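**Q** Okay, sequence plus prediction incoming.
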Amino acid sequence: MKKLVVENVTKIFGTNPQKGLKLVREGLDKETIFNQTGLSVGVNQASFSANEGELLVIMGLSGSGKSTLVRCINRLIEPTDGRILVDGVDITTLDAPEMRKLSQKKLGMVFQNFALLPHKTIYENVEFGLDLMGKPADEKRKVSEAMLAQVGLDGWGNSYPSQLSGGMQQRVGLARALALDPDILLMDEAFSALDPLIRRDMQDELIKLQKRMHKTIIFISHDLDEALKLGDRIVLMKDGIIVQTGTPEEILTEPANDYVRRFVEDVDATKVLTAENVMKKAEAVVYVAADGPRAALRKMRKNSISSIFALNADDNLLGIVHAADAAKAVESGDKKLEDIIKPARSVSAETPALELYPMMSESDWPLAVIDTNNEFIGVVVSGNLIAAVAEYGPDPSI
């Protein structure tokens, strides 16, 4: 389901922007329009959509139009042309009271410079938006406590911003945005002002938070590594124009033009390969409710494999059965598969492929790939892993 749809949004700064809009529609570029009219094209006919629960990164270098675009989405900046639909409602048609009401329910914003009120406590900062909505004190405090716990600041509510580190202050800004329970969270260069180590920690925290809350997040960044780490998809901009939209792997391996190719040429593409990218479908599995040692051995023999993963009726991974153990059970007349199931090594679908190498080196057995519900979805074997990674660079030594 598409939560946000941006259609041909253009923003032109200066007097008589309609004159610039005409030139934009004629295909003139940003520099030519400025030289002819003195008008600055911030965003040029941008179109993209964000699905519900998706973390979409809009990225580009300074002056690419990414921050202007995100400010058009919540109308901190009024677009010159185009449509912006939130749950099917074109917000460019709303008057100020209607837009304010929609923003309170649908849109949250996290700024680069934290934007905390220094004279208010952390509780009061988180509750600021709830104050504007007229929420009662007990409800505000309950929400602020819950949101601070979500971002790892439980117990800091009575402190003041000056008593917190930069990373902690940014967590407060995030908690304040989440306190309104917005459907869409807009994050404009939210981690750019942080030290590198704190920035990485905040990226990790955002990933964990997203897994719990499943918000639609529009994240603005100029850092490609950050975009690759966070984004389900990436929107890459240059001179106000969207030059490519795609998954991190698509951006790296299928650049749309020379600009994108130059932009990503120094990035290690193997960093975006995950277990899901390099896994294969299992030749066979056994189910404890239906199969015994003899059935397990037969399936292994038929598929020329020496081990087989054991699942329950819900496809949850229970472990692995080895051929030698199954053969011994058959010889002894044991018909219970449970007696020969050994613990299986498993990884999540999102595990970076390069992290799989040391795991593969520790055992001759394959790795099971599971989803967030422990459901078995595939298997990683050395050959597939090496072949996939070899397409993007030198093979690490196993």
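**A** Perfect, I can see it now.

**Q** Every contact and neighbour count from this point should use C-alpha atoms.
**A** Will do.

**Q** Tell me where the stretch 51-200 of the chain has helices.
**A** 66-73, 96-106, 122-126, 128-132, 137-150, 166-179, 196-213 (DSSP state H, counting those that start in this stretch).

**Q** Out of those helices, which gets nearest to Arg262?
**A** For the helices of the stretch 51-200 of the chain, the distance to Arg262 is smallest for helix 66-73, at 18.9 Å, taking CA to CA.

**Q** Need the winner for burial among the helices of the stretch 51-200 of the chain.
**A** Among those, judged by mean count of other CA atoms under 10 Å, the one packed with the most neighbours on average is helix 122-126 (a mean of 26).

**Q** That one packs against which elements?
**A** Applying 3 or more CA pairs under 8 Å, 6 or more residues apart in numbering; DSSP states H and E, we find helix 122-126 packed against helix 137-150, helix 166-179.

**Q** Return the distance of it from the chain's centre.
**A** With CA atoms, centre = their mean, to the nearest Å as the basis, the distance from the averaged C-alpha position of helix 122-126 to the chain average is 27 Å.

**Q** do the same with stretch 342-357
**A** Chain-centre distance of stretch 342-357: 20 Å, with CA atoms, centre = their mean.

**Q** residues of it that come out buried?
**A** Within stretch 342-357, the residues that qualify as buried are 344, 346-354, 356-357, counting by 16 or more other CA atoms under 10 Å.

**Q** ok, those vs Pro182, which is closest?
**A** Comparing these against Pro182 with CA to CA places Glu350 closest, at 26.1 Å.

**Q** In CSV: the buried residues of stretch 342-357, plus secondary structure and distance to Lys3.
**A** As requested, the buried residues of stretch 342-357 are arranged in CSV below (DSSP: H, G, I helix; E, B strand; the rest coil; distance: CA to CA, whole Å):
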residue, secondary structure, distance to Lys3
Ala344, coil, 39
Ser346, strand, 34
Val347, strand, 31
Ser348, strand, 27
Ala349, coil, 25
Glu350, coil, 24
Thr351, coil, 27
Pro352, strand, 28
Ala353, helix, 31
Leu354, helix, 33
Leu356, helix, 35
Tyr357, helix, 38
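
**Q** Which parts of the stretch 201-350 of the chain are strands?
**A** Using DSSP state E, counting those that start in this stretch, the strands found in the stretch 201-350 of the chain span residues 216-221, 233-238, 241-246, 285-287, 307-311, 317-322, 346-348.

**Q** ok, second structure coming up, stack it against the first:
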Amino acid sequence: MAKIKVQSLTKVFGKRPKQAVKLINKEKSKDDILKETGMTVGVNQASFEVEEGEIFVIMGLSGSGKSTLVRLLNRLIDPTDGNVWVDGEDLAKISDKELREVRRKKMSMVFQKFGLFPFRSIQENVEYGLEVQGVEKSKRSAKASSSLELVGLKGYEDKYPDELSGGMQQRVGLARALANDPDILLMDEAFSALDPLIRKDMQDELLELQEKMEKTIVFITHDLDEALRIGDRITIMKDGSIVQVGTPEDILTNPADDYVKRFVEDVDRSKVFTAENIMVRPETVNVEKDGPRVALQRMRDTNISSIYVTKRNKQLSGIVHVDEVSQAVKNKHTDLTPYIHKDVPTVTPDTPLHDLFDLSSTSRVPIAVVDEERKLKGIIIRSKVLAALSGNEVTTNESDS
């Protein structure tokens, strides 16, 4: 079951919203509805699901409806139509008291503007939400201290907001949200007010925190690079409607329409694609059962000059080259082991494309992609790297070593 399920969620701003909903159902555009009724469609029949533990990014230009949508998720804004379920519970059907409990204990929100109290210490700012809930001093103090340590601000408890940089203030805002230990974090343009370098640091910080916390995060941004960098999946909005939902790779390689194409055409793919995205199935031989003759035949059959060698569990042993294996066959050797070169280029599946370019351009052999147990997952050939950088697809499975 999805952590958050949204179905046909709609918000119309104006005096006669039901009239506008009728026009929406007739597939009238946002501009047409504004002209006919004077009402503004903030969100237009949005439907999607957010899985537990994922970072789900909602992005779009100013006026696309993304900030309205995130406020509909916790009913800071009441929907005109549609439903939001959290853990299977319909938020439209719960009482105001129950809704307050959901906001306090299940969902926390981090805004673009830090919203810190200038005359409260950092510790007191982080404790504030717990204080409002009536949590006793010792417990809220312990939770606040733990949250500050989590975001790297241990030792700053007695400082005041004006003594901290913008990035540090945003960490305080994040710590305050985490102090409630919510299942869900709603982050509305949380890093947009920060300088580019600080913003990148905060993105890294969020990804590192997520590895520890495993929260469900809905993140709002207008920045595609930010969305691609942190999102497990991305929703792109236009004029209140959802245009496409997909993984970063889906968005880049299969844009739903011309609007999304224009969004992604200038993206630096080297920062988005990873080794896993471009690796191909390798030809291999098994050192425990295959000898020089099998290795030579396999290289001839596939027209390659080197072949990777593995053990039975696919653990990488190294690579052998055609000239040396040919000599082994001439000498009637049956053991491949003496001809294995163990010093081979390796990367992990999550290695960014931009880190592969120099390696692939200088390596005489394809790059091996291995997991934590050094099992061979695939290989990367030079043409695949170049094709991914240019935005073109490569379907060949040949090695260019």
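**A** Great, that's in hand. Everything numeric in this text was worked out from a predicted model, so none of it was measured.

**Q** need the helices for the stretch 251-400 of the second structure, in chain order.
**A** For the stretch 251-400 of the second structure, helices defined by DSSP H, counting those that start in this stretch occupy the ranges 258-264, 275-278, 292-302, 322-330, 357-362, 382-390.

**Q** how about CSV for the ones you listed, with distance to Leu186 of the second structure added?
**A** Rendered in CSV, the data for these read as follows (distance: least, CA to CA, whole Å):
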stretch, distance to Leu186 of the second structure
helix 258-264, 24
helix 275-278, 29
helix 292-302, 51
helix 322-330, 56
helix 357-362, 36
helix 382-390, 33
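
**Q** how near is the residue positioned nearest the centre of the second structure to Phe191 of the second structure?
**A** Among the residues of the second structure, Gly231 comes closest to the average C-alpha position under CA atoms, centre = their mean, at 2.2 Å. Using CA to CA, to the nearest Å, one gets 14 Å for the distance from Gly231 of the second structure to Phe191 of the second structure.

**Q** Strands along the stretch 1-150 of the second structure, start to end?
**A** Taking DSSP E, counting those that start in this stretch as the criterion, the stretch 1-150 of the second structure carries its strands at 4-13, 40-50, 55-59, 81-86, 89-90, 107-110.

**Q** and the third one, what other elements does it pack with?
**A** Using 3+ CA pairs under 8 Å, 6+ apart as the contact test, the elements touching strand 55-59 of the second structure are strand 216-221, helix 224-230, strand 233-238.

**Q** And that strand against the first structure, how far off on average?
**A** Here strand 55-59 of the second structure is compared with the first structure after superposition; its mean distance to the aligned residues, by mean CA distance after the TM-score superposition for the first structure, is 1.1 Å.

**Q** again, but for the first one
**A** Once the two models are superposed, strand 4-13 of the second structure sits on average 0.7 Å from its counterpart in the first structure (mean CA distance after the TM-score superposition for the first structure).

**Q** re the thing from before, nearest to Gln112 of the first structure, of the strands of the stretch 201-350 of the first structure?
**A** Within the strands of the stretch 201-350 of the first structure, the stretch nearest Gln112 of the first structure is strand 216-221; the backing value is 9.7 Å (CA to CA).

**Q** Residues contacting the closest one, please?
**A** The set of residues external to strand 216-221 of the first structure that reach it, using CA atoms under 8 Å, 6 or more residues apart in numbering, is 3, 50-60, 66-67, 70, 183-190, 192, 227.

**Q** Which of those residues are buried, as a PyMOL select command?
**A** Selecting only the buried entries of the contacts of strand 216-221 of the first structure in PyMOL, with 16+ other CA under 10 Å as the criterion:
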select buried, resi 3+50+52+53+54+55+56+57+58+59+60+66+67+70+183+184+185+186+187+188+189+190+192+227
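
**Q** ok, so what distance separates Glu163 of the second structure from Leu389 of the second structure?
**A** Distance from Glu163 of the second structure to Leu389 of the second structure, by CA to CA: 43 Å.

**Q** the more surrounded of those two?
**A** Residue environment comparison for Glu163 of the second structure versus Leu389 gives the larger neighbour count to Leu389, 18 against 12, counting by other CA atoms under 10 Å.

**Q** Name all residues that make contact with the more buried one.
**A** Shown in contact with Leu389 of the second structure (CA under 8 Å, 6+ apart): 269-270.

**Q** thinking again about what came up before, can you put the helices and strands packed on strand 55-59 of the second structure in JSON lines and add distance to Ala295 of the second structure?
**A** Written out in JSON lines, the entries for these read as follows (distance: least, CA to CA, whole Å):
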{"stretch": "strand 216-221", "distance to Ala295 of the second structure": "48"}
{"stretch": "helix 224-230", "distance to Ala295 of the second structure": "41"}
{"stretch": "strand 233-238", "distance to Ala295 of the second structure": "42"}
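
**Q** Of those, which is nearest Pro196 of the second structure?
**A** The nearest among these, by CA to CA, is helix 224-230 at 10.6 Å.

**Q** tell me how far that closest one is from the chain's mean position?
**A** Mean-position distance between helix 224-230 of the second structure and its chain equals 7 Å (CA atoms, centre = their mean).

**Q** What residues in the first structure pair up with it?
**A** Across the first structure, the stretch matching helix 224-230 of the second structure (TM-score structural alignment) is residues 224-230.

**Q** List the buried residues of that stretch.
**A** Residues of stretch 224-230 of the first structure classed as buried under the neighbour-count rule (16+ other CA under 10 Å) are 224, 226-230.
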